[in-house]
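> From the sequence below, what's the structure:
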Amino acid sequence: MALQISATNPEHPALLLELPWDTALEEWPEEFLVPLPRGISRHVVRYARAGDEVIAVKELAQRPALREYELLRDLDRLGIPAVDPLAVVTGRLDAAGAPLEPALVTRHLGGSMPYRSMFETTMRPATMHRLMDALAVLLVRLHLAGFAWGDCSLSNTLFRRDAGAYAAYLVDAETGELHPRLSPGQREYDLDLARVNISGELLDLEAAGALHPAVDPIGFGQEICARYDGLWQELTRTSVYPAGKHHYMERRIRRLNDLGFDVAEMQIEHSSHGDAVTFVPKVVDAGHHQRQLLRLTGLDTEENQARRLLNDLESWMATQSDYAPGDPLAARPEVLAHRWVRDVFRPTVRAVPLEVRGAMDPAEIYHELLEHRWYLSERAQHDIGLDRAVADYVANILPKARDTLEPTDPE
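Prediction:
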């Protein structure tokens, strides 16, 4: 049997040929290996260098190797956060001609670490909760795509932080199954496996003295189920918003914010029956909104103000005809953000007379106007628009606020 390297990219086989496939993976020389942290695996897994790439190599039988390779390719097509499959190597023989197990080759996710390694550090419990939020987001996205993982654990998940965003990535799809749609029973079973696996690994770390003393292994396992359930409910319930009811979308965003999640992307589908809205959640680090708003618009605000303005910007962008996330020909977010500042933010702020708003900065004014519009829209049960919100705010809110700030007569 000749060595065979099955890959979708014609460049990868040439790179992989330099590796010692005639040697069992456990015995590969150090010169080929890259020392990176690994989770627990039932198979032998090693990180190696192939040209300029850092790759993960896993030995397993041919059928599951090919199956996992195809599943990872499916997840890539679906846009699910997972490692990139590069190749499957079969027909391996050692120097004596004895067969060796085939190998699945994936690209190492730069800047990532296994979840288990993250929990082995002295990380604060508050940060650990955000990590679990990111894992809940991954599970929800997998289930929405019809993928039952079957083996979610701290070892089978990679964590990476990019520009303040927390993200979890699937690294092992060997036990996964892809369906057109998952039943509630399939989702519950997959979630229960995650709970048991996560609590079990945390108990192992606790027994080894490698877990923060404030972390409850059982509680953390239960927490991911609660976070998953809340996020699943908020993302999957069907809502079609009639024309003029855009404040309902804002209500959904606020509920996601209350759950601790932010909106990474919002898609609006227009129809004669109303606007159907789809949200993609994300988990972010402290100060993320300030940095994001400053990068996109040049506005320097407080964190809560930035979150509120970014939500409004995202909602506005989703209504623009040239907004198409993922389309290289569509307008870039920076271009749309500049248009929002020019056509929405500045005219709205200027509608509040300077002598009335006093020392309030533009970002604070706009934030206050958005809050007031939300309040009035909820009361009226339809979106009243910014113009009416500005008029009511100037007439009824600012005078009262100014009166409370003015010094009283000492007599």
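
> going forward, measure contacts between C-alpha atoms and count neighbours the same way
OK.

> And the residue nearest the centre of the protein?
With distances taken as C-alpha atoms, centre = their mean, the residue of the chain nearest its centroid is residue 282 (3.8 Å).

> And that residue, how far from residue 252?
Residue 282 is 15 Å from residue 252, where distance means C-alpha to C-alpha, to the nearest Å.

> same question, residue 31
Counting by C-alpha to C-alpha - residue 31 and residue 252 are separated by 53 Å.

> Looking at these two now, which is surrounded by more residues?
Shown here are residue 31 and residue 252; by other C-alpha atoms under 10 Å, residue 252 has more neighbours (16 against 8).

> right, and the more buried one touches residue 234 too?
Yes: Residue 252 is within contact range of residue 234, at 7.5 Å (criterion: C-alpha atoms under 8 Å).

> Where do the helices of the stretch 101-250 of the chain begin and end?
115-119, 125-144, 184-207, 217-236, 246-258 (DSSP state H, counting those that start in this stretch).

> With distance to residue 57 added, can I get these in JSON lines?
Output for the helices of the stretch 101-250 of the chain, formatted as JSON lines (distance: least, C-alpha to C-alpha, whole Å):
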{"stretch": "helix 115-119", "distance to residue 57": "19"}
{"stretch": "helix 125-144", "distance to residue 57": "23"}
{"stretch": "helix 184-207", "distance to residue 57": "23"}
{"stretch": "helix 217-236", "distance to residue 57": "29"}
{"stretch": "helix 246-258", "distance to residue 57": "38"}
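
> I'd assumed residue 21 was in a strand, is it?
No: assignment of residue 21 by DSSP: H, G, I helix; E, B strand; the rest coil gives coil, placing it outside any strand.

> quick one, what contacts it?
Residue 21 makes contact with 92-94, according to C-alpha atoms under 8 Å, 6 or more residues apart in numbering.

> got a winner among those for most neighbours?
residue 92 (22 neighbours).

> ok, now how distant is it from residue 103?
9 Å.

> quick one: buried residues of stretch 197-207?
Neighbour counts over stretch 197-207 (16 or more other C-alpha atoms under 10 Å) mark 197-203, 205-206 as buried.

> Alongside the first, I'd like the structure of this one:
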Amino acid sequence: MTDPALLDLPWNIPLESWPNENIATLPKGISRHLVRFAHLAGHVVAIKETTAEMARGEYEMLRTLQKLEIPCVEPVAVITNRTDDDGEPLKPVLVTRHLRFSLPYRALFSQTLRPDTATRLVDALAVLLVRLHIVGFFWGDVSLSNTLFRRDAGAFAAYLVDAETGKLYEGGLSNGQRENDLEIARVNIAGELLDLEAGGRVADELDPVRISNGIVEAYRSLWKELTGSESFSSAERWRINERVGRLNQLGFDIEELAIRTSDAGTTVRIQPKVVDAGHHQRRLLRLTGLDAGENQARRLLNDLDSYRATYGKEALDEEMVAHEWLVRVFEPVVRAIPVDLRGKLEPAEVFHQLLDHRWFLAQQAGHDIPLAEAVGSYINTVLRHRRDEATVIGPQTGAITTSIDVVPLDTASVAVIDPDDENDWRANV
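Model prediction:
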């Protein structure tokens, strides 16, 4: 169903002239179109001016990518037939939901971009590009600017923002199409980093060309691991488990393996047939109900496994121990975060950073640090000094009478997330 709050936005005013009471001040990436953020019923939406045809096409593509479980922004609406108070036509817009705790690449560093941060951003984009290519999506405009990034336990997770130039091929992509997308990515990333360098916003030791070339190596390495086949002797069947283990460490599951024995019966050929991302995410969600990033999930599961071993609970049911860990370890940490600081980072990222902070304190002290002490130290010396990476949104005001078309809206595409409050994370438990 259509979100009625859409009707409260001033569609009769050119987007560039919208009043401040409607506009949400958030960092934006570079875009060929006019894009503005606006308050909408307790959350924020991104509004992009474009043509009606392109808006509808991108809306449908984003919906399709969501169904394929590709990390991307959520489409909300396409709005056409806009006119101002004098009856003059205004440009159609595409409305998407802003991804909480995400930032454009330029907002992920405060002063200068360091080489290690740039490399992690490029690595995250390489993972996203591989996932897109696996489902047969040709992006056509791969860049850091067309991507949003969320912190994921020391790394970053990349989300597609702009699908305007993309096309989905049911039969999959050819090697030439994949290489074309990869070359577009390399050139665009080099240009974006060189632009930052010209503005004095990168560290002296950062080499834009080397960093941009890194996406090629990262992409090809991951693509080979996920789709490549290998042959080995039938006496080395353990390699199957080894291959599955490597894929799991990369965060991918194998739904099916194609194994063929040669005519001589002495060798086995293995090739992943269907590969899905999110191995650790799904395990954490199954055990605890927590929905986290892949690296965050891996870190939380490591702490859960450590808890299980430390307290001698290996023989107990895994789900029962996971519930105990959730109640005794994770939830108390989240509840300890002051309400005014809960927009800084999402709970899973807070927990990951707390574990790092506790380890650092223990290294300095030469002995283990109680969790409660580590939490207090982390809040006061680390978290309190971070900028907010969520959006804090006030009530919506104003109404309009202009005529709008909203197409095509349904429950799947415009479901409204509950307003954020101090117990928001519990919705995932």
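
> hey, where'd the strands end up in the stretch 251-400 of structure 1?
262-271, 274-284 (DSSP state E, counting those that start in this stretch).

> Output the ones you listed as JSON lines; include the columns distance to residue 247 of structure 1.
Converted to JSON lines, those look like this (distance: least, C-alpha to C-alpha, whole Å):
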{"stretch": "strand 262-271", "distance to residue 247 of structure 1": "14"}
{"stretch": "strand 274-284", "distance to residue 247 of structure 1": "12"}
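
> tell me the most buried of those strands?
strand 274-284 (a mean of 19; mean count of other C-alpha atoms under 10 Å).

> Quick check: the counterpart of residue 102 of structure 2 in structure 1 vs residue 36 of structure 1, distance?
With TM-score structural alignment as the criterion, residue 102 of structure 2 lines up with residue 112 in structure 1. For residue 112 of structure 1, the distance to residue 36 of structure 1 equals 10 Å [C-alpha to C-alpha].

> Mind checking which of these two has more residues around it?
The residue with more neighbours, out of residue 112 of structure 1 and residue 36, is residue 112; 19 against 13, by other C-alpha under 10 Å.

> what's near enough to touch that one?
158-161.

> Name the nearest residue to the aligned residue in structure 1 for residue 55 of structure 2, ignoring sequence neighbours.
Aligned by TM-score structural alignment, residue 55 of structure 2 pairs with residue 65 of structure 1. Once flanking residues are discounted, residue 65 of structure 1 sits nearest to residue 104: 5.6 Å by C-alpha to C-alpha, 6 or more residues apart in numbering.

> my guess is the one you found meets residue 69, correct?
Yes: using C-alpha under 8 Å, residue 104 of structure 1 is in contact with residue 69, at 7.1 Å.

> Map residue 269 of structure 1 across to structure 2 for me.
In structure 2, residue 269 of structure 1 lands on residue 256 (TM-score structural alignment).

> show me what contacts that match?
272-275.

> That one and residue 46 of structure 2, how far apart?
39 Å.

> cool, and residue 36 of structure 2?
Counting by C-alpha to C-alpha, the gap from residue 36 of structure 2 to residue 46 of structure 2 is 6 Å.

> next one: residue 359 of structure 2
Distance from residue 359 of structure 2 to residue 46 of structure 2, by C-alpha to C-alpha: 39 Å.

> Neighbour count: these two, which is higher?
For residue 359 of structure 2 and residue 46, the more surrounded residue by other C-alpha under 10 Å is residue 46, and the numbers stand at 24 against 16.

> Residue in structure 1 paired with that one?
Aligned partner of residue 46 of structure 2 by TM-score structural alignment: residue 56.

> Could you do residue 12 of structure 2 as well?
Per TM-score structural alignment, residue 12 of structure 2 is aligned with residue 22.

> quick one: which of the buried residues of stretch 197-207 of structure 1 is nearest residue 125 of structure 1?
residue 202 (12.8 Å; C-alpha to C-alpha).

> could you list every residue that touches that closest one?
119, 211, 217.

> Are any of those buried, and if so which?
So, by 16+ other C-alpha under 10 Å, the buried ones in the contacts of residue 202 of structure 1 are 119, 211, 217.

> and residue 366 of structure 1, how many neighbours does it have?
Neighbour tally, residue 366 of structure 1, other C-alpha under 10 Å: 24.

> Translate it into the numbering of structure 2.
Aligned partner of residue 366 of structure 1 by TM-score structural alignment: none.

> Residue 366 of structure 1 reaches residue 349, doesn't it?
Yes: here residue 366 of structure 1 reaches residue 349: they are 6.1 Å apart, a contact under C-alpha under 8 Å.

> Residue 201 of structure 2 against residue 114, yeah?
No: between residue 201 of structure 2 and residue 114 there is no contact under C-alpha under 8 Å: 9.2 Å.

> ok, those two, which is more surrounded?
residue 201 (18 against 15).

> residues contacting the more buried one?
111-113.

> a markdown table for the residues you listed, including distance to residue 281 of structure 2 and neighbour count?
Shown next, in a markdown table, are the contacts of residue 201 of structure 2 (distance: C-alpha to C-alpha, whole Å; neighbours: other C-alpha atoms under 10 Å):
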| residue | distance to residue 281 of structure 2 | neighbour count |
| --- | --- | --- |
| 111 | 32 | 12 |
| 112 | 32 | 17 |
| 113 | 29 | 22 |
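
> Columns distance to residue 299 of structure 2 on top of those residues, output as CSV?
Below are those laid out as CSV (distance: C-alpha to C-alpha, whole Å):
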residue, distance to residue 299 of structure 2
111, 29
112, 28
113, 26
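
> Against residue 357 of structure 1, how distant is residue 364 of structure 1?
From residue 364 of structure 1 to residue 357 of structure 1 the distance is 10 Å (C-alpha to C-alpha).

> And residue 90 of structure 1, by the same measure?
72 Å.
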